[in-house]
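>>> Give me a model of this one.
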Amino acid sequence: MRRDVYQAIADPTRRQILMSLTGERKKVNALAAQFDMTRQAVSLHVKFLQECGVISIEQEGRERYCCLEAQKLSEVADWLEPFRTLWNKRLDRLDNLLDELQGKNKKR
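The predicted structure follows:
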């Protein structure tokens, strides 16, 4: 089965794992300690994220470190860009309307 970045971010636990890795790489055990689930369950999420290409695993001795592969997430940012543009235009119109209404209130 082909896995992609959208499947990676579809699950709240996987999103939390990704957020946790934004600051630094972490051991799988350290990630597991952040969740109220078994280490095995977290390991399955980690494996899924690796298959999606959004994290990589570095083996150092007996330890496995998870590293965020943020460039893969740019696919989501690219997909969201038209929506960001749409919302920015709508918010700009709302700003203009509020400025206009405040101007009318000051004249009274």
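>>> When you work out contacts or count neighbours from here on, use the C-alpha atoms and nothing else.
Noted.
>>> Next, Ser56: secondary structure please.
strand (DSSP: H, G, I helix; E, B strand; the rest coil).
>>> what's the spacing between it and Asp4?
Distance of Ser56 to Asp4, given as C-alpha to C-alpha, to the nearest Å: 14 Å.
>>> likewise Asp11?
Counting by C-alpha to C-alpha - Asp11 and Asp4 are separated by 13 Å.
>>> can I assume Tyr65 is in contact with Ala30?
No. Between Tyr65 and Ala30 there is no contact under C-alpha atoms under 8 Å: 9.4 Å.
>>> the more surrounded of the two?
Set side by side, Tyr65 and Ala30 show more neighbours around Tyr65, with 19 against 13, by other C-alpha atoms under 10 Å.
>>> List the residues that contact that one.
Going by C-alpha atoms under 8 Å, 6 or more residues apart in numbering, Tyr65 touches 25-28, 57-59.
>>> Let's compare: structure for the following, please.
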Amino acid sequence: MDKHAAALDDTFLALADPTRRAILSRLGQGPASVGELAAPHGMALTSFMKHLKILERSGWIVSSKAGRVRTCAIVTDRFADVGAWVYGHRSLWER
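From the prediction side, this is the model:
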């Protein structure tokens, strides 16, 4: 499997989970701390951090730490990758 295919797999894996999609929706409003992102999900922080790691590894978010606060922000480049893949297959699917 080439790098591009592996990156696309990671992208769709990240989007497959409703918690991760909710995180991306929230980050669409602007950067947020891990605590802010975790609050609405009612899960242990260690479980929530697994979602953030998947999003970060797949390139959907970046995080930075200032003191004890870790802040996450969305990376909009990933939308172009998904859009290009879908657009590239659209004519095939519409037949």
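>>> re the thing from before, who's more crowded, Asp11 and Asp4 of structure 1?
Asp4 (17 against 11).
>>> Was I right to think the more buried one contacts Cys52?
Yes. With contact defined as C-alpha under 8 Å, Asp4 of structure 1 counts as touching Cys52 (4.8 Å).
>>> Enumerate the helices of structure 2 by residue range, in sequence order.
In structure 2, the helices defined using DSSP state H lie at 3-15, 18-27, 34-38, 45-57, 77-94.
>>> buried ones in the last one?
What that stands for is helix 77-94 of structure 2. Within helix 77-94 of structure 2, the residues scored as buried using 16 or more other C-alpha atoms under 10 Å are Arg78.
>>> Tell me which other helices or strands it touches.
If you count contacts as 3 or more C-alpha pairs under 8 Å, 6 or more residues apart in numbering; DSSP states H and E, helix 77-94 of structure 2 packs onto helix 3-15.
>>> Counterpart of Ser58 of structure 2 over in structure 1?
Mapped onto structure 1 by TM-score structural alignment, Ser58 of structure 2 lines up with Cys52.
>>> now Arg21 of structure 2
Alignment note (TM-score structural alignment): Arg21 of structure 2 maps to Arg15 of structure 1.
>>> Skipping its backbone neighbours, what lies nearest its match in space?
What sits nearest to Arg15 of structure 1 in space, not counting adjacent residues and going by C-alpha to C-alpha, 6 or more residues apart in numbering, is Ile9, at 5.4 Å.
>>> Distance of the closest residue to Gly28 of structure 2 other than its chain neighbours relative to Trp93 of structure 2?
Take Gly28 of structure 2 and drop its neighbours on the chain: the residue closest to it by C-alpha to C-alpha, 6+ apart is Ile74, 6.7 Å away. Distance, Ile74 of structure 2 to Trp93 of structure 2, using C-alpha to C-alpha: 30 Å.
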